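Engineer: After the sequence you'll find the predicted model.
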Amino acid sequence: MDSSACKLYHVDGFDSREFLETYFSHKPEMVFGEDSLIFPIENLTKTFTAGHIKGEILIDLSTGPIIHHLYAACEFFKHIIVLKATDRCIMELKRWLDTRTGAFNWGHATQLHVDTEGNRDQLQVKEEKMRSAIQHVIKCDFEKENIIEPLDLPPADCIISAGLLDLISKDHNDYKRHLGKFSRMLNPGGHIILIGDLDAIYIRIGKNKMHFLRYDEDFARKALAGEGFVIDCCKVKETKVVSDLCDYKGIIFIAAHKGN
């Protein structure tokens, strides 16, 4: 498919609830759970419980209003700052944070986390800890050099970016440019965790087909090395999903730190 016919995530916007229902829900027909929920949760839990990544501030730069990937992190960081490109995503996220009627139900993801951690009776405690850890949700603009201009944030000890670079990057140079912006938001020696889809061209959200950057593991590794990162862990999972909703071939999880 010609990716030029697709809409651009942070420019054209999308239905954030449709996105959650299609790719992250607990519905029986939701076929992406092994890739979008289980694989990230298991790898994030292993990464954080190893004890090497921790600190004061974590910045989340991820697709849509997802929060499931932050459950493991909230045990190791005092402050989580979430940056979003659209008002719709911010509204959807705040609906969950404020426990408002109609909020997306992340109970299945919370259960996956507590099961993975071996704390099955800590479901409510985990959700409360997550809500208290996410202290700021800020709108950003990925076309600006300082994406939260005119604001400034203190340097982060860790950045998590799940799926976002895949969607906001028009080409490989754009990916590197955005990665460079993320890198400059980190403390020296800070960590970055990237989760992405490999060899994809598009993702369908409702009636819209959204642009997806096509890249492989080798490109992701070289892009990080080009920004001075040292890769600590890289896991790739080949997908078993066959769907016309998204044409990705696999999932990549990379944890890296800024070299001296």
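Structural biologist: All right, it came through fine.
Engineer: From now on I want contacts and neighbour counts done on CA atoms only, so please keep to that.
Structural biologist: OK.
Engineer: For the residue positioned nearest the centre of the chain, give me its contacts.
Structural biologist: For the chain, the residue whose C-alpha lies nearest the mean C-alpha position (Cα atoms, centre = their mean) is residue 162; its distance is 2.0 Å. Neighbouring residues of residue 162 by Cα atoms under 8 Å, 6 or more residues apart in numbering: 61-63, 69, 193-196.
Engineer: for this structure, what spans make up the helices?
Structural biologist: For the chain, the helices defined by DSSP state H cover 9-12, 16-23, 33, 39-49, 87-97, 107-117, 123-133, 164-168, 172-183, 217-226.
Engineer: Same question for stretch 237-251: list its buried residues.
Structural biologist: 241, 246-251 (16 or more other Cα atoms under 10 Å).
Engineer: re earlier: quick one, which of the helices of the chain is packed in tightest?
Structural biologist: Highest mean neighbour count of the helices of the chain: helix 164-168, a mean of 23 (counted as mean count of other Cα atoms under 10 Å).
Engineer: got a list of contacts for it?
Structural biologist: Contacts of helix 164-168 (Cα under 8 Å, 6+ apart): 8-10, 61-63, 142, 175, 178-179, 196-197, 210-214.
Engineer: can you rerun that using 7 Å?
Structural biologist: Helix 164-168 is contacted from outside by 8-10, 61-63, 175, 196, 211-213, using Cα atoms under 7 Å, 6 or more residues apart in numbering.
Engineer: Save those as CSV, and put in distance to residue 129 too.
Structural biologist: Shown next, in CSV, are the contacts of helix 164-168 (distance: Cα to Cα, whole Å):
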residue, distance to residue 129
8, 34
9, 30
10, 29
61, 20
62, 20
63, 22
175, 33
196, 26
211, 34
212, 33
213, 34
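Engineer: Put this next to the first one:
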Amino acid sequence: MDSSLYKLYHEDDFDSRQHLQNYFSANPDRISEEDSVIFPIENLKKTFTEGHIKGDVLIDLTLGSLVHHLYAACDFFKHIIVLKINDRCIMEVKRWVDERTGAFDWGHVTKLHGDIEENRDLLQDKEGKVRSALQHVLKCDLEKEDIMDPIILPLADCLISTWLLDVISKDQDDYMRYLRKFSSLLKPGGHIILLGALNITYYTVGNHKFHAFSYDEDFARKALVGEGFIIDRCEVKMRMDVNDHIDYKSVIFIAAHRVIKVGDDTR
């Protein structure tokens, strides 16, 4: 299929519930739990428990309606602000936060998180902590210079972006442009955590193929350094399973902090 015919996450209709069912459900036919669930949780747990990344505000800019990657963060931040670009994803997240009928069931991931932390007694408390911290799910506009205009957000101690840069970027210039916009939401010296899929060209949701930007570890590292970040952790895991739903070669986790410069906004 001609890649130019692939749909675009931020321009075409994206079925967030179908995406969750395909890649994150308890269904044994789901795609690559090892890469999409276990790898992020394990690396986030390691990163946060080191104690260097914590504070008042965490901003999340993530593909679809994912929340599982925030389980590890809720013990280290008072407030989690989730930003989405479409209403369907906002509705899906709010449905889970408010525990409404029909909300996606993350129970299997909560259990998995408990297994990784070796503390199953805190499972229910963990979901409650995430819901308590995650009180703001807001819409943003990626094409504005300030993606939250006219809303003014507090600058974040940390920003997490999971697979979003992969699916909104058409090329290297796009990736750098969006990364710069994301970075503007951080305090001086703030931390950024990126999870991505390397050497990917498409992923499927239902019967539709969506575009993904193909890049490698070297580009990801250089992009962050070019935006004034120092990389603190970088982990790459090769893909183990093969299927036609998505064609990435490996997954990457990068944690970095931004160098403080004279004149930086410290609000």
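Structural biologist: Looks like it came in fine. None of these values were measured; they are calculated from a predicted model.
Engineer: And the TM-score between these chains?
Structural biologist: Laid over one another, the chains give 0.98 as their TM-score (TM-score structural alignment, normalised by the length of the first structure), with 260 aligned residues with a Cα RMSD of 0.8 Å.
Engineer: which one among the contacts of residue 162 of the first structure gets closest to residue 132 of the first structure?
Structural biologist: Closest approach between the contacts of residue 162 of the first structure and residue 132 of the first structure, by Cα to Cα: residue 69, at 15.6 Å.
Engineer: out of everything not next to it in sequence, what's closest to that closest one?
Structural biologist: Nearest non-adjacent residue to residue 69 of the first structure, counting by Cα to Cα, 6 or more residues apart in numbering: residue 41, 6.1 Å away.
Engineer: Just give me the match in the second structure for the one you found.
Structural biologist: Using TM-score structural alignment, the equivalent of residue 41 of the first structure in the second structure is residue 41.
Engineer: From residue 72 of the second structure, how far off is its match?
Structural biologist: Using Cα to Cα, to the nearest Å, one gets 7 Å for the distance from residue 41 of the second structure to residue 72 of the second structure.
Engineer: What of residue 2 of the second structure?
Structural biologist: Residue 2 of the second structure sits 39 Å away from residue 72 of the second structure, going by Cα to Cα.
Engineer: Neighbour count for these two, which is higher?
Structural biologist: More crowded of residue 2 of the second structure and residue 72, by other Cα atoms under 10 Å: residue 72, with 23 against 5.
Engineer: give the contact list for residue 231 of the first structure.
Structural biologist: With Cα under 7 Å, 6+ apart, residue 231 of the first structure has these contacts: 255-257.
Engineer: cutoff 6 Å now
Structural biologist: Taking Cα atoms under 6 Å, 6 or more residues apart in numbering, we find residue 231 of the first structure in contact with residue 256.
Engineer: do residue 140 of the second structure as well
Structural biologist: Residues in contact with residue 140 of the second structure, defined by Cα under 6 Å, 6+ apart, are 84-85, 147-148.
Engineer: any chance of those in CSV, plus distance to residue 110 of the second structure?
Structural biologist: Shown next, in CSV, are the contacts of residue 140 of the second structure (distance: Cα to Cα, whole Å):
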residue, distance to residue 110 of the second structure
84, 23
85, 26
147, 31
148, 31
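Engineer: now, which of these sits nearest residue 229 of the second structure?
Structural biologist: Comparing these against residue 229 of the second structure with Cα to Cα places residue 147 closest, at 20.6 Å.
Engineer: Number of residues surrounding the closest one?
Structural biologist: 20.
Engineer: cool, residue 101 of the first structure as well?
Structural biologist: By the measure other Cα under 10 Å, the count of residues near residue 101 of the first structure is 8.
Engineer: Please name the nearest non-neighbouring residue to it.
Structural biologist: residue 95 (7.7 Å).
Engineer: Ends of stretch 26-38 of the first structure, what's the gap?
Structural biologist: End residues of stretch 26-38 of the first structure are separated by 12 Å (Cα to Cα).
Engineer: before we move on, the earlier item: out of the contacts of residue 162 of the first structure, what pair is the most spread apart?
Structural biologist: Farthest-apart pair in these is 63 and 193; separation 13.7 Å (Cα to Cα).
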